[in-house]
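Peer 1: Here is a sequence with its predicted model. Questions after.
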Amino acid sequence: MDILTDIIRLMRPQAISWRTVDAQGRWGMSVPCRDIPVFCLVVTGQCWYVPRHGQPLLMRQGDYLLMRATARYCLVSDPDAIGTLHAMEAHVASDEYVRWDEGLGGDKVRLVGGYFEIGPEHTALFSGMLPDFLHIRSSDEEAGRLSRLITLIGEESGWDLPGHDLVMSRLVEIMLVEVWRRPLTKIDAREAGWFSGMADPNIHLALQRMHADVARHWTVDSLAKEVGMSRAAFARRFAERVGVAPATYLSNWRIALAKDALINSERPIIDIALSIGYYSDSAFSTAFSRSVGVAPAAFRRARRSE
């Protein structure tokens, strides 16, 4: 079982909300805070990314920035423009953009930024699987595949050809896989999370086993045997690397699958329950209600009435 394929299919990323920025000379833009994953790529020229806290970052042509969630930050031609933007921010609402441009010629810059549109039932899961902050430089040796893909996305974002939505949807899926693939080779073992678990061969194998047969009655003992570890060592390492116990991870994934089936299919609730490892309506309803806050039937009715 390819876990990334499993996850991408579940989340069904359908589109990106784009914002294209063309600037020249001295300029700046203040971007409001977002609680969803956002990205920015430099199509032409270069600019500075300046967070509210932390050091400015120079982004060159072909660079890609992905942030799981953001406080307000600035994109500027040079760090000296920050003072002008901060003064302008005082006069706008917290969710509004601020744009300043001297319009005096100079080097041209084109940026493409936006956010991933994922169903609200999977937003938390999606965000939890992304790194807090990822800067991929076009000069990085291993960035070649992603850089070529970013070029295609940048081109497609400026066109309105037949099949545009379909092409964008496929490019988005491929970009997500490439972004997820890359950090696995550069994980700090001290940082718990999905990436850390995927970077550990034994924990990766355990995750594969769970995804391949989600309905199986998995226990810590059976998973430990699958990966050739003692029960205690496996439980400890899984929690250290992934950040939750094996049973919690499995339960979270089962609930994500259940949400998807309740929204996007007409399958009876008992069939959904059996397919993900619950052997009765009551057991499934109890687990689902504990996780989501409402019973499966109520969740289905509420989502379909939206």
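Peer 2: Structure's in. What do you need? Residues are numbered from 1 along each chain as shown.
Peer 1: C-alpha only now, for contacts and for neighbours.
Peer 2: OK.
Peer 1: What ranges does this protein have for its helices?
Peer 2: Using DSSP state H, the helices of the chain run over 3-11, 82-89, 123-128, 144-157, 164-181, 194-199, 201-212, 220-227, 231-242, 246-264, 269-275, 281-292, 296-304.
Peer 1: So which of the ones you listed is the most surrounded?
Peer 2: Mean neighbour count (mean count of other Cα atoms under 10 Å) peaks for helix 194-199 among the helices of the chain, with a mean of 23.
Peer 1: Against which helices or strands is it packed?
Peer 2: helix 201-212, helix 231-242 (3 or more Cα pairs under 8 Å, 6 or more residues apart in numbering; DSSP states H and E).
Peer 1: can you tell which of those is closest to residue 117?
Peer 2: Proximity to residue 117 (Cα to Cα) singles out helix 201-212 among the helices and strands packed on helix 194-199, at 23.8 Å.
Peer 1: Report the inter-axis angle for that closest one versus helix 246-264.
Peer 2: Orientation check (axes from the mean of the first three to the mean of the last three Cα atoms, to 10 degrees): helix 201-212 against helix 246-264 gives 30 degrees.
Peer 1: centre of the chain versus helix 201-212, how much separation?
Peer 2: From the chain centre to the centre of helix 201-212 is a distance of 20 Å (Cα atoms, centre = their mean, to the nearest Å).
Peer 1: neighbouring contacts of stretch 134-150?
Peer 2: For stretch 134-150, the surrounding residues in contact (Cα atoms under 8 Å, 6 or more residues apart in numbering) are 41, 59-67, 171, 175, 178-179, 182.
Peer 1: 10 Å - rerun?
Peer 2: By Cα atoms under 10 Å, 6 or more residues apart in numbering, the surrounding residues in contact with stretch 134-150 are 39-43, 57-68, 112, 152-156, 171-172, 174-179, 182-183.
Peer 1: Same check on stretch 169-187?
Peer 2: 4-5, 7-9, 11-16, 64, 66, 116, 129-131, 134, 136, 142-143, 145-147, 149-150, 152-153, 156, 165-166, 168, 193-200.
Peer 1: what about residue 66, neighbour count?
Peer 2: Residue 66 is flanked by 22 other residues according to other Cα atoms under 10 Å.
Peer 1: Please name the nearest non-neighbouring residue to it.
Peer 2: residue 39 (4.4 Å; Cα to Cα, 6 or more residues apart in numbering).
Peer 1: mind checking how far the one you found is from residue 194?
Peer 2: Noted for residue 39: a distance of 20 Å to residue 194, by Cα to Cα, to the nearest Å.
Peer 1: Go through the helices of the chain and name the closest to residue 72.
Peer 2: Nearest of the helices of the chain (Cα to Cα): helix 82-89, 10.0 Å.
Peer 1: And here is the other one:
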Amino acid sequence: MRPDALSDLLRAVRIRGAVFYHVNCRSPWSAESPPVGEIAGIVLPGCEHVMEYHMLARGHGWAAVQGEPPVRLGAGDVVLFPHGDGHVMSSAPGVTPIRREADWVFATRDTPKPMAVAFHHGVVEPGTLPAFEIDTEIMCGFLGCDARPFNPLLAALPRLLHLPAAQAGDTVGRVIDLAVAESDAARPGSGALLERLAEMMFVDAARRHLDSLTDDASGWLAGLRDRHVGRALALLHAQPQRDWNVDDLAREAGLSRSALHERFEKLLGDTPMRYLANWRIQLGARLLRDTRAPVAAIALEVGYDSEAAFSRAFKRLTGQPPATWRRARAQAVVSSAR
């Protein structure tokens, strides 16, 4: 397989998905979600960064974040809020929303998920409406990932990411249909399957956003799409342990040293070697968290010639030595499981 920097990054930052609410609505309806930071510890404990998403199984609606125009949604559409913004989902702009308070999320945290929720005429209640009364059906959930030490994808995504069904073929439609079916059936293993579906939907969203970027776009995804910078990123991700220098990287990417440096900074706001250093630390952080390998072994695996060099670089980016960072993450996992 050819190098795939997007897959590498998604693996390194540990995407986690969940489908929490199976919402059925009768117009008029409107629901306001708080900034996800207010409920992140309840819905996905232990995740550094949490974002919310909605998949429309049928009907239509509108999605809006403050400061931006509302977006119309149709059946098969997906909308994500990658930066965790508070937002409103509604049958039409201007309908007074019911706010989903953090206390309500906390009070229902032990209810089996996905939890059925009904919205109708200013009323929200657990359960479902009679089938003939439902005009809109939505699967709602959350995605979590690591934000630190290094996750350039988050900054490359907009506050509201709308993925129209018309641009997705029938792939996402099948995912939404399967999510609804699994939610209704509540069979053994449904929870795990729904988590994987949410994760698959996010990967598809990132790819579709990449494909939709304009020629003047910047950011990590724009760099990935660029012929030469994308090649350089693929090389750095495929061989992070290699003793890279800008001359070697530029030659293999098909540019001069100065051209690669300029293009990299223009698209990513970073230099190739600084990007490599940050990527090595992210890989090292994953190994510290997920394995019991000694720090010295991890240092060599991610491209440092000594434990001391790795520790200095790790502390510069995270503020902590590797061993301290590892202990803190282990304690956080224990705390989130209580």
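Peer 2: That came through, no problem. Keep in mind that what you see is a predicted model, and the values were worked out from it rather than measured.
Peer 1: Distance to residue 97 of the first structure added to the helices of the first structure, as a markdown table?
Peer 2: Below are the helices of the first structure laid out as a markdown table (distance: least, Cα to Cα, whole Å):
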| stretch | distance to residue 97 of the first structure |
| --- | --- |
| helix 3-11 | 29 |
| helix 82-89 | 9 |
| helix 123-128 | 23 |
| helix 144-157 | 21 |
| helix 164-181 | 25 |
| helix 194-199 | 32 |
| helix 201-212 | 41 |
| helix 220-227 | 49 |
| helix 231-242 | 36 |
| helix 246-264 | 34 |
| helix 269-275 | 44 |
| helix 281-292 | 34 |
| helix 296-304 | 31 |
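Peer 1: closest one to residue 96 of the first structure among the ones you listed?
Peer 2: Ranking these by proximity to residue 96 of the first structure (Cα to Cα) places helix 82-89 first, at 8.8 Å.
Peer 1: Can you find the partner of residue 279 of the first structure in the second structure?
Peer 2: By TM-score structural alignment, residue 279 of the first structure lines up with residue 305 in the second structure.
Peer 1: Check residue 299 of the first structure too.
Peer 2: Residue 299 of the first structure maps onto residue 325 in the second structure when the alignment is built from TM-score structural alignment.
Peer 1: wait, what's in contact with its match?
Peer 2: Residue 325 of the second structure touches 285, 288, 289, 314, 315, 318, 319, counting by Cα under 10 Å, 6+ apart.
Peer 1: Do I have it right that the fourth one meets residue 278?
Peer 2: Yes - distance between residue 314 of the second structure and residue 278: 8.8 Å, which falls inside the contact criterion (Cα atoms under 10 Å).
Peer 1: what about the aligned residue in the second structure for the residue nearest to residue 66 of the first structure, how many neighbours?
Peer 2: In the second structure, the residue matched to residue 39 of the first structure (TM-score structural alignment) is residue 53. Residue 53 of the second structure: 24 surrounding residues under other Cα under 10 Å.
Peer 1: which residues touch residue 53 of the second structure?
Peer 2: Contacts of residue 53 of the second structure by Cα under 10 Å, 6+ apart are 17-19, 78-82, 84, 139-143, 160-162, 198, 201-202.
Peer 1: what does residue 316 of the second structure give?
Peer 2: With Cα under 10 Å, 6+ apart, residue 316 of the second structure has these contacts: 281, 310.
Peer 1: The first structure: which residue goes with that one?
Peer 2: Residue 316 of the second structure maps onto residue 290 in the first structure, by TM-score structural alignment.
Peer 1: how near is residue 260 of the first structure to residue 126 of the first structure?
Peer 2: For residue 260 of the first structure, the distance to residue 126 of the first structure equals 14 Å [Cα to Cα].
Peer 1: Let me fix that, I meant to ask about residue 226 of the first structure.
Peer 2: Distance from residue 226 of the first structure to residue 126 of the first structure, counting by Cα to Cα: 27 Å.
Peer 1: Next: residue 78 of the first structure.
Peer 2: In terms of Cα to Cα, residue 78 of the first structure sits 33 Å off from residue 126 of the first structure.
Peer 1: Then residue 234 of the first structure?
Peer 2: According to Cα to Cα, residue 234 of the first structure stands 25 Å off from residue 126 of the first structure.
Peer 1: try residue 167 of the first structure
Peer 2: Computed as Cα to Cα, the residue 167 of the first structure to residue 126 of the first structure distance reads 22 Å.
Peer 1: same thing with residue 215 of the first structure?
Peer 2: 22 Å.
Peer 1: Please apply the same query to residue 192 of the first structure.
Peer 2: As for residue 192 of the first structure, its distance to residue 126 of the first structure is 16 Å (criterion: Cα to Cα).
Peer 1: Run a quick neighbour tally on the nearest residue to residue 96 of the second structure once chain neighbours are set aside.
Peer 2: In this structure, residue 96 of the second structure finds its nearest non-sequential neighbour in residue 30, 6.4 Å apart by Cα to Cα, 6+ apart. With neighbours defined by other Cα under 10 Å, the count for residue 30 of the second structure comes to 27.
Peer 1: Hmm, residue 250 and residue 211 of the first structure touching each other?
Peer 2: Yes - contact criterion Cα under 10 Å: residue 211 of the first structure and residue 250 qualify, at 8.4 Å.
Peer 1: who are the neighbours in contact with residue 23 of the second structure?
Peer 2: Counting by Cα under 10 Å, 6+ apart, residue 23 of the second structure makes contact with 54, 56-57, 114-119, 124, 126-129, 134, 136-140.
Peer 1: Which position in the first structure pairs with it?
Peer 2: Checking with TM-score structural alignment, residue 23 of the second structure has residue 21 as its match.
Peer 1: Residue 198 of the second structure too?
Peer 2: Match for residue 198 of the second structure (TM-score structural alignment): residue 172.
Peer 1: Could you measure from that match over to residue 248 of the first structure?
Peer 2: In terms of Cα to Cα, residue 172 of the first structure sits 29 Å off from residue 248 of the first structure.
Peer 1: What count of nearby residues applies to the residue lying closest to residue 38 of the first structure once chain neighbours are set aside?
Peer 2: Counting by Cα to Cα, 6+ apart, residue 115 is the residue found nearest to residue 38 of the first structure once chain neighbours are left out, at 4.3 Å. Residue 115 of the first structure has 19 neighbouring residues, counting by other Cα under 10 Å.
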